[in-house]
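Requesting a structural model of the entry that follows:
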Amino acid sequence: MKLNSSRSLLTLAAVAMLAGCSMIPTYERPAAPVAAQWPGLNATATNEATVPATELAWQDFIGDASLRELIRLALANNRDLRVAVLNIEQVRATYQIRRADQFPTLNLAATGSRQPKTDGSGAISSAYTAGLAMASWEIDFFGRVASLKESALAQYLASEEARKAAQISLIAAVANAWLSLQTNDELLALTQRTLATRDDSLRLTKLRLDNGAASALDVRQAESLTAQARATLAQQRRLRALDVNALTLLVGQPLPDALLTSAASATVPDAVVRRAGPPQASTDPAGGSAVHAVTSVGATFREVPAGLPSDLLQRRPDIRQAEQQLIAANASIGAARAAFFPRISLTASAGSASNELAGLFKDGSWGWTLAPQALLPVFDAGRNQANLGSARVGRDIAVAQYEKAIQTAFREVADALAGRATLGEQLQAQQVQTDAEADRFRLADLRYRNGVASYLELLDAQRSLFGTQQAVAQTRLAYLQNQVVLYKALGGGAPPPSP
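Reported below is the predicted structural model:
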């Protein structure tokens, strides 16, 4: 190797480095393809003076101690969340590999060879070397390695956002499963009381038949209604078992019995209760108040403001994850562009060389070698161009995925806001209906006992009351779960992004 050519090559490389030949396109965040306001929500409602969801820790959002403990156990033991954390470690290692590619790798190397001389003397020639060696270090003048490192860094940051999104989803899933379990417990108790009442009614009807005060048709109708309640009871037991199984999977360990029940009082907002009016004192067929049958279960949740759609870009981890993946795809274009330029690598070694093994490391045996190499693509059958085209298409795909993530988040928040605006009204209307049906049943029972009404009228009132009580419980479950969904949709449940 000639010294002058080496200097010329290094000078050219230095000039290229100083020129800052970055091949990565300038990143610009795509415009959010959604409206500036939530549908049906005025500007004053989006600027409420309350804590944003991302600044409200899940421990503060959830008021029930049993539910908080279940979520704590899930965060410690859920396997899906554990996989998300391990994925971060794996992607972090990939990033560290790409970062290490920017620096030379030094190795201790020792070689030895023996071969016959070509002069026909039959003698054996020997050569031994030992020292430090640097094999083919790419000098990143055109930013190929740096682009790959930037892409790996963005992928690492995306994996961290994926873990946050997984944590949010886990918190919401545990809360919703727990609410479903509590509601099914309440419905199970309601069905048991209803079945007991219908059993008593069936025995009374048979007694009236024996005394000539009822017909066989009345008995059959009572038997049918009792069998219906018994079937509903079996269904509620099955649904409760499924809820427990789902919650066990989410928590990742057997559930303590103490955490499956809640001592929390009803959590229907005061405004909803005021609209509904005071509870009626009417008695249901199970011997309790109609209001009590559907309001003894629940968990308190703090209200969270909707904010503006643009806030989701900073709040939602899944949107930030999609943006990091877009940044990674953008950086991959830089690596594909750099492939069109010369790839300069350097191989070097320094150490001792001798014709005899015993002569290594003696005075006069030390030396070094330096071998730079530059490869400029001339003909590759369109490979580099195809790689660049693939990288550009990959960025376009990432843009579409980023925009879809924003649109999905917008729809989830809008749906939750629609639920918050209507489920309360639906619940209070159904509660009024339940109170009316309870009073109707009481009056029908009095009329039947006094011989004024038919048994069919009494059975219809009893069936209607049971149906409305179930509907109130289901609507109340939807109301509470909607609060959880809104908190999740607004990005609550994970720490805010670092500045």
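
C-alpha from now on. contacts and neighbour counts both.
Noted.

buried sites along stretch 241-260?
By neighbour count on 16 or more other C-alpha atoms under 10 Å, the buried set for stretch 241-260 is Asp243, Val244, Ala246, Leu247, Thr248, Leu249, Leu250, Val251, Gly252, Leu255, Leu260.

and if you look at stretch 298-313?
Buried positions in stretch 298-313, judged by neighbour count with 16+ other C-alpha under 10 Å: 298-310, 312-313.

Start and end of it, how far apart?
32 Å (C-alpha to C-alpha, to the nearest Å).

Just the strands from the stretch 51-200 of the chain, written as ranges.
For the stretch 51-200 of the chain, applying DSSP state E, counting those that start in this stretch gives strands covering 106-116, 124-139.

Second input sequence below; structure requested for side-by-side comparison:
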Amino acid sequence: MTKPGFETPTPAPAQTHGGRAAPRAALLAAMLAVGLLSACSLAPTYQRPEAPVAAAFPGNGSGSGASAANNGAAAVDTGWRDYFADERLLQLIAAALEHNRDLRTAALRIEEARAAYNVQSADRLPSVNANLADTKSKTPAFLAQGGQQSIGKRYDAGLAISSFELDFFGRVKSLNDAALAQYLASDEARQAAQISLVAEVAKAYYTERAYAEQYALAQQSYEARRRTYGLTQQRAEVGASSRLDLRSNETLMETARVAALTLARQRAQAENALTLLVGQPPAGPASGAMAGDAAIDAMSALPAGLPSDLLARRPDIRAAEQRLKAANANIGAARAAFFPRVSLTAALGSSSPSLGGLFDAGSGSWSFAPQLLLPIFDGGRNRANLTLSEVRKNLAVADYEKTIQSAFREVADALAARDYLGEQVAAQRAVRLAQADRLALLQLRFDNGVASSLDVLDAQRELFGAEQSLVQARLLRTTGAIDLYRTLGGGLK
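Predicted coordinates for the structure are as follows:
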């Protein structure tokens, strides 16, 4: 019985010369063919888990669920160059796809997984090495026959296969399948990162444009209130306005100044965030405007489809499934560890006591050393490895289901935003128009001595707030359309 954890030492392989080499070579080729072709897999038959979500997206409008409009292309078939119309945004996205460091890291992860897969798949083929050896040895006189010391020389040349595992029970095949699935998962993760980067650049760009528009409104308001404050100050000096009116105008003016400075800071920070996403300073000064209603309507026209479509559209879901397949394959490798492991070491070459006679007739040599390793006692290591691989598969199933649920929630949120934000923008635009008309009427009443200056100041403040809220609502609608494109698995080109 072998000692636990140790293999039985293999005796030195027999060597022979001459006519028996051909049958041995044929036997070696036959065993290699059996090892390469007869591998079975002990991994469980893979079955995709049922999607733990409803059969349709929730919603109360025609733009959600399975009844989504059929006009417009699916998001997965719509490239970002066709989805976005702003030329500067397209340039920023192209630069980000080239220079963004997170995306570069994801690409390197693919190279890492590909290399790991190539390393693992190499184990399915024997490693053949050529060798040329020169051996000299000295035998002392008291050990040598005849009582005289001797010096021996030997030259060897040939080809050798070292410890090639004949994969009868699919251990190597299962490890190879797991490595392939990990590689495919890395590729899907890169695609998911690319789609997310496109969406994040678009949102950062429109956020910066929204701050720029709000800043321009704040500057205009500040200039108008500064002029009004100057006039009020002149009227106060001649007694035509009270000190209360003067301080109220000053408060309103400084409030607009604070808002302008706050928006200037937020815009600068948004530009920094955009620079980080792009991976380099954007070329040229910031320009462009927020997407108009027509552009947003066109972007939001993508049909939602069914939740089951996400399994084919979303690369993050496909990546989670590949990780599940890898965990499933690892169970096969863990099961195969309970069975005997057959390995083969063989060599074919020539040996001679002199270098010149190395390839003479009759100098051929071969060695053939199959080895069988049968696990008897391992302290429960194989059982623990199998349990570990099964637990990891259950974790992969939970991760796969959670990824589907998260994707379902993201699409549902984007559909809800599409259903309601359009109406919210329209309502906010009506508020702004009403506030502008109210200010005009109060200004007319103030000029005629009917309304007080405090009423006018209050109307100016509320109009400024309505203008800022309208810009923010338009930004929310724009980012909602971008999120819809991303959550539906938007195109990569």
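
and the residue lying closest to Ile406 of structure 1 once chain neighbours are set aside, helix, strand or coil?
Distances taken as C-alpha to C-alpha, 6 or more residues apart in numbering place Ile319 nearest to Ile406 of structure 1, at 6.3 Å, with adjacent residues excluded. With DSSP: H, G, I helix; E, B strand; the rest coil as the basis, Ile319 of structure 1 sits in helix.

Count the neighbours of Arg208 of structure 1 for me.
15 (other C-alpha atoms under 10 Å).

pretty sure it is touching Val219, no?
No - counting by C-alpha atoms under 8 Å, Arg208 of structure 1 does not reach Val219; the two are 9.3 Å apart.

Could you check how far the aligned partner of Leu97 of structure 2 in structure 1 is from Thr248 of structure 1?
Structural alignment places Leu97 of structure 2 opposite Leu75 in structure 1 (criterion: TM-score structural alignment). From Leu75 of structure 1 across to Thr248 of structure 1, the span is 13 Å (C-alpha to C-alpha).

repeat for Arg383 of structure 1
52 Å.

Ala189 of structure 1 too?
Applying C-alpha to C-alpha to Ala189 of structure 1 and Thr248 of structure 1 gives a distance of 22 Å.

Need the three-state assignment for the counterpart of Val304 of structure 1 in structure 2.
Applying TM-score structural alignment, one finds that Val304 of structure 1 aligns to Leu302 in structure 2. Using three-state DSSP, the secondary structure recorded for Leu302 of structure 2 is coil.

Repeat that for the one 3 residues further on.
With three-state DSSP as the basis, Gly305 of structure 2 sits in coil.

give the contact list for it.
Gly65, Ala66, Ser67, Ala68 (C-alpha atoms under 8 Å, 6 or more residues apart in numbering).

Let's see that with 7 Å instead.
Applying C-alpha atoms under 7 Å, 6 or more residues apart in numbering, we find Gly305 of structure 2 in contact with Gly65, Ala66, Ala68.

which of those residues does structure 1 keep?
Among the contacts of Gly305 of structure 2, the contacts conserved in structure 1 (both residues aligned by TM-score structural alignment, their matches' C-alpha atoms under 7 Å) are Ala68.

how about the buried residues of stretch 241-260 of structure 1 in CSV, adding distance to Trp38 of structure 1 and secondary structure?
Shown next, in CSV, are these (distance: C-alpha to C-alpha, whole Å; DSSP: H, G, I helix; E, B strand; the rest coil):
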residue, distance to Trp38 of structure 1, secondary structure
Asp243, 33, helix
Val244, 36, helix
Ala246, 33, helix
Leu247, 33, helix
Thr248, 36, helix
Leu249, 35, helix
Leu250, 32, helix
Val251, 34, helix
Gly252, 37, coil
Leu255, 39, coil
Leu260, 37, coil
